[in-house]
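Enquirer: the following block contains a protein sequence and its predicted model.
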Amino acid sequence: MSKKQLTYSEVARSELFRKLITKKKRFIIPMTLFFLAFYFTLPVLTAYSEVLNKPAVGAISWAWVFASTQFIMTWVLCSIYSSKSKSFDALCAEIKAEVQTSERKAG
C-alpha cells in the first residue's frame, strides 16, 4: 500500500503556509530595505557631499564612524532575525505536522 504524498503546490495553498510567507515578507522586506538604504548611504554621501569628511573625534572622520556602525547594524539585524526566526520555525513545524497528518489520512 503506497501513501499519497502532497505536492509542493498543495502545501503552498494551505492556510498555514500562506501565513508563514506573509509573516516572513512583513519582516524581511522592511529589514532588507533598511539594510540597503543604510549600506548605500555611506558611498553616496562620501561621493556627493562633504558631510562625512569632517572630523568626529580627533583625526577620525564621520565616514569612519558611519562605516563602523555598519558592522554593528549587521550584527543587530542578524540577532533580530535569529530571534524572529523562532516564530518562523514554529510555523514550519506546524506545517510539517499538518502535511504528515494529511498524508496519513490519504494513505
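Expert: Good, I have the coordinates.

Enquirer: from now on I want contacts and neighbour counts done on CA atoms only, so please keep to that.
Expert: Will do.

Enquirer: all helices for this protein, in order.
Expert: 8-12, 15-48, 62-106 (DSSP state H).

Enquirer: run a quick neighbour tally on residue 20.
Expert: Neighbour count for residue 20, taken as other CA atoms under 10 Å: 19.

Enquirer: and the nearest residue to residue 65 once chain neighbours are set aside, how far is that from residue 72?
Expert: Nearest residue to residue 65 in three dimensions, chain neighbours excluded: residue 56, at 7.6 Å (CA to CA, 6 or more residues apart in numbering). The gap separating residue 56 from residue 72 is 18 Å, by CA to CA, to the nearest Å.

Enquirer: and residue 90, by the same measure?
Expert: Residue 90 is 28 Å from residue 72, by CA to CA.

Enquirer: put this next to the previous one:
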Amino acid sequence: MMARKKRFILSATFFFLVYYFALPVLNGYTDWLNIQVIESINLVYLFALSQIIMAWIVALLYVRHAARMDRYTEEIASKSKEESH
C-alpha cells in the first residue's frame, strides 16, 4: 500500500515539475510560445494559465487517490478485526 502511495506521489510530482519548468525553458530557448492567439494574448499566457489549472487537477487526483487508499485501509482494518474475534 505504501509503495502504491509512493509511486503515485513521485509520478505526480515528476509530471508537475516537468510541466512547471517547461514554461521558462520553452520561453527562454524557443520562439513558438510567442505566437499571438488573440490580440496581445500569446501562448505564454495560456501556458501559464494552464499551470494553475494543472495544479488543481493534480490536487484533485491526489484527493481521489487518497480517498481510495483510505477505503483500502479501512477494509484491511475491518478484516483484521474480524479475524482477531
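Expert: Yes, it's here. Bear in mind the structure is a predicted one, so any value in this text is a computation, not a measurement.

Enquirer: can you give me the TM-score here?
Expert: Remark: TM-score between the superposed chains equals 0.80 [TM-score structural alignment, normalised by the length of the second structure]; 82 aligned residues with a CA RMSD of 2.2 Å.

Enquirer: give me the aligned partner of residue 23 of the second structure over in the first structure.
Expert: The equivalent of residue 23 of the second structure in the first structure is residue 42 (alignment by TM-score structural alignment).

Enquirer: I figured its match was touching residue 68, is that so?
Expert: No. Between residue 42 of the first structure and residue 68 there is no contact under CA atoms under 8 Å: 10.7 Å.

Enquirer: with neighbour numbers in mind, choose between the two.
Expert: Taking neighbours as other CA under 10 Å, residue 42 of the first structure and residue 68 compare with residue 42 leading, 17 against 11.

Enquirer: one step back: residues in contact with the match of residue 23 of the second structure?
Expert: 63, 66, 67 (CA atoms under 8 Å, 6 or more residues apart in numbering).

Enquirer: just residue 60 of the second structure next, same as before
Expert: For residue 60 of the second structure, the contact set (CA under 8 Å, 6+ apart) is empty.

Enquirer: now the corresponding residue of the first structure for it: how far from residue 8 of the first structure?
Expert: Aligned against the first structure by TM-score structural alignment, residue 60 of the second structure finds its counterpart in residue 79. Residue 79 of the first structure sits 30 Å away from residue 8 of the first structure, going by CA to CA.

Enquirer: cool, and residue 95 of the first structure?
Expert: Going from residue 95 of the first structure to residue 8 of the first structure by CA to CA gives 12 Å.

Enquirer: which one's more surrounded, those two?
Expert: Shown here are residue 95 of the first structure and residue 8; by other CA under 10 Å, residue 95 has more neighbours (19 against 8).
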